[in-house]
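Peer 1: let me see the structure of the following:
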Amino acid sequence: MRNRLLAALAPLALAASAHAAPVNLVVNGSFEANAVPNGVWMNVASVQGWQVVGGPGTGFEVRDNVIGTAHGGRNFIELDTNGNTTIEQVFGNLVGGAAYDLSFWYSPRVGLPAATTGMGVLWNGQSLAGTIAAAGGNANLWTEYHFTVTAQSGVNSLRFASLGTSDSLGANLDDVSLVAQVPEPSTPALLGLGLCGLAWMRRRKA
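Peer 2: Model (predicted):
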């Protein structure tokens, strides 16, 4: 009887698990869409999912194993190419009022002081962390940052801005992620699942 109950409840559990699986809503969050040769960097004004929306810099760099390595994959970006730059990705399909988990990895540029490696992150124009900055070491020193953000109705904006000295040497960014928060199964939901199982057992016994 117990095995039959488990078999009956298994599809429900699988459906709940599939529903709860996190999906990264950021397009090209790891900056791998551009094929960049090993040891080469590209100065761009836009890539898939991202575009420059503020200067004085006119672009940002997509790097592949040059002056540091990526946190994940092959590519990462540096925001300050020929001056401080702000990049943006917009989201038009988020649920207004819903909470989302935002995460990304930051590293100062190799060998530079914190004054030139500052970076800011903004959600719908509001700063989430002030200036993120650190002194660079002998290699990229990746640190992960997490925030909970709330979506507004309509279009939502995620921006990263170079905030250090505007000198063509700046902050590195990789593995940006935005996922909807999935609530844990509530007590009433679990109780309801149990009652369904008991009802099924009684029907079988009758």
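
Peer 1: drop to CA atoms for contacts and neighbour counts, all remaining ones
Peer 2: Noted.

Peer 1: just the strands in the protein please.
Peer 2: Listed in chain order, the strands of the chain (DSSP state E) span 40-44, 46-47, 50-54, 60-64, 75-78, 86-91, 99-107, 119-123, 126-127, 143-150, 156-162, 172-180.

Peer 1: the third one packs against which elements?
Peer 2: The contact analysis (3 or more CA pairs under 8 Å, 6 or more residues apart in numbering; DSSP states H and E) places strand 50-54 against strand 86-91.

Peer 1: before we move on, back to that, what would the strands of the chain look like in CSV with distance to residue 27 and mean neighbour count?
Peer 2: Below are those laid out as CSV (distance: least, CA to CA, whole Å; neighbours: other CA atoms under 10 Å):
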stretch, distance to residue 27, mean neighbour count
strand 40-44, 17, 16
strand 46-47, 10, 16
strand 50-54, 8, 19
strand 60-64, 15, 25
strand 75-78, 14, 26
strand 86-91, 8, 19
strand 99-107, 13, 21
strand 119-123, 16, 21
strand 126-127, 21, 12
strand 143-150, 17, 14
strand 156-162, 12, 21
strand 172-180, 9, 22
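
Peer 1: compare with the first, here's sequence two:
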Amino acid sequence: MKNFYKSVVSILLVAPIYASAAVDLVTNGSFEADLQDNGSWNLYSTLIGWSGAPDVELRNNVAGSAFDGSNFVELDTNSNSSISQLLIGTPGLYQLSFWFSARPGTGSDTNDLSFTLDGSAPVTVLTGVGGGSDHNWQNYSALFNFDGEGLLTFSAAGVSDSLGGSLDMISMTSTIPEPKIVEMILVGFLLLSLTLRCTSKAYFSRNNH
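Peer 2: Got it, this is the predicted structure:
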């Protein structure tokens, strides 16, 4: 009986921890999975998890410092470009978050950055901002009702001159409990309730004789 109680208590204690853990749908959101020499940059048609159109500029702490880790991307390569990733997950409410900045030492007309999610109208998050001596990273965060599959795309939207805004630490997270975890919690409570009832009946039965 003691072992049974320990099992039920373990379920009740551990399950909420897993239930509240955020599930991130974005692969390689900080671009650290791609190897880029320190202080260098290059153009790529794809990065791990991402597709460029036509390509994407990966930088390792050059022309500005990364927000997270060492790598970040610029989307105005030889001309305005974009990156996309197909997100797949359980339908529900998700939080999209990313960090962006004007490129250091640039004018206010070249850094515009926009994104679309699952075919939505483009949202411009950086417009009319010039760059200083280093990145001035800012965060964008918003909630979206996600139907389980959709394309996330970031695009350069300023003057197409090979100089553009920077992007780093992208995530698409849900804190909604996973169905299996919810089931585990409910089963744990049910077993505990039944056990307490049986124990109470046995106790009253012994004391009434």
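
Peer 1: can you pull the TM-score for these?
Peer 2: Once superposed, chain against chain, the TM-score is 0.80 (TM-score structural alignment, normalised by the length of structure 1); 190 aligned residues with a CA RMSD of 2.7 Å.

Peer 1: pick out the residue nearest the middle of structure 2.
Peer 2: residue 171 (1.6 Å; CA atoms, centre = their mean).

Peer 1: tell me which of the strands of structure 1 sits nearest to residue 133 of structure 1.
Peer 2: Closest to residue 133 of structure 1 of the strands of structure 1 is strand 119-123 (CA to CA; 6.4 Å).

Peer 1: and that closest one, what does it pack against?
Peer 2: strand 156-162.

Peer 1: how does it look with 10 Å?
Peer 2: strand 86-91, strand 99-107, strand 156-162 (3 or more CA pairs under 10 Å, 6 or more residues apart in numbering; DSSP states H and E).

Peer 1: neighbouring contacts of the shortest one?
Peer 2: With contacts defined as CA atoms under 10 Å, 6 or more residues apart in numbering, strand 86-91 of structure 1 is touched by 25-29, 45-46, 48-60, 79-80, 119-124, 151, 154-163.

Peer 1: could you rerun that using 7 Å?
Peer 2: Contacts with strand 86-91 of structure 1, where a contact means CA atoms under 7 Å, 6 or more residues apart in numbering, come from 49-55, 155-162.

Peer 1: what angle separates it from strand 60-64?
Peer 2: 80 degrees (axes from the mean of the first three to the mean of the last three CA atoms, to 10 degrees).

Peer 1: and the longest one, by the same measure?
Peer 2: Strand 99-107 of structure 1 and strand 60-64 are oriented at 70 degrees to each other (the same axes, to 10 degrees).

Peer 1: which part of structure 2 matches strand 99-107 of structure 1?
Peer 2: Aligned by TM-score structural alignment, strand 99-107 of structure 1 falls on residues 93-101 of structure 2.

Peer 1: and the matching stretch, how far from structure 1 on average?
Peer 2: Here the mean offset of stretch 93-101 of structure 2 against structure 1 after fitting is 0.8 Å, by mean CA distance after the TM-score superposition for structure 1.

Peer 1: nearest to residue 143 of structure 1, out of the helices and strands packed on strand 119-123 of structure 1?
Peer 2: Using CA to CA, the nearest of these to residue 143 of structure 1 is strand 99-107, at 5.3 Å.

Peer 1: which helices and strands does that closest one pack with?
Peer 2: Taking 3 or more CA pairs under 7 Å, 6 or more residues apart in numbering; DSSP states H and E as contact, the helices and strands that strand 99-107 of structure 1 lies on are strand 143-150, strand 172-180.

Peer 1: got TSV for these, with distance to residue 95 of structure 1 too?
Peer 2: Listed next are those as TSV, based on distance: least, CA to CA, whole Å:
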stretch	distance to residue 95 of structure 1
strand 143-150	9
strand 172-180	9
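
Peer 1: figure out which of those is closest to residue 5 of structure 1.
Peer 2: Short answer: strand 172-180, nearest of those by CA to CA, at 31.7 Å.

Peer 1: and for the nearest residue to residue 62 of structure 2 once chain neighbours are set aside, the neighbour number?
Peer 2: The spatially closest residue to residue 62 of structure 2, leaving aside those adjacent along the chain, is residue 39, at 5.0 Å (CA to CA, 6 or more residues apart in numbering). Look at residue 39 of structure 2: counted by other CA atoms under 10 Å, it has 14 neighbours.
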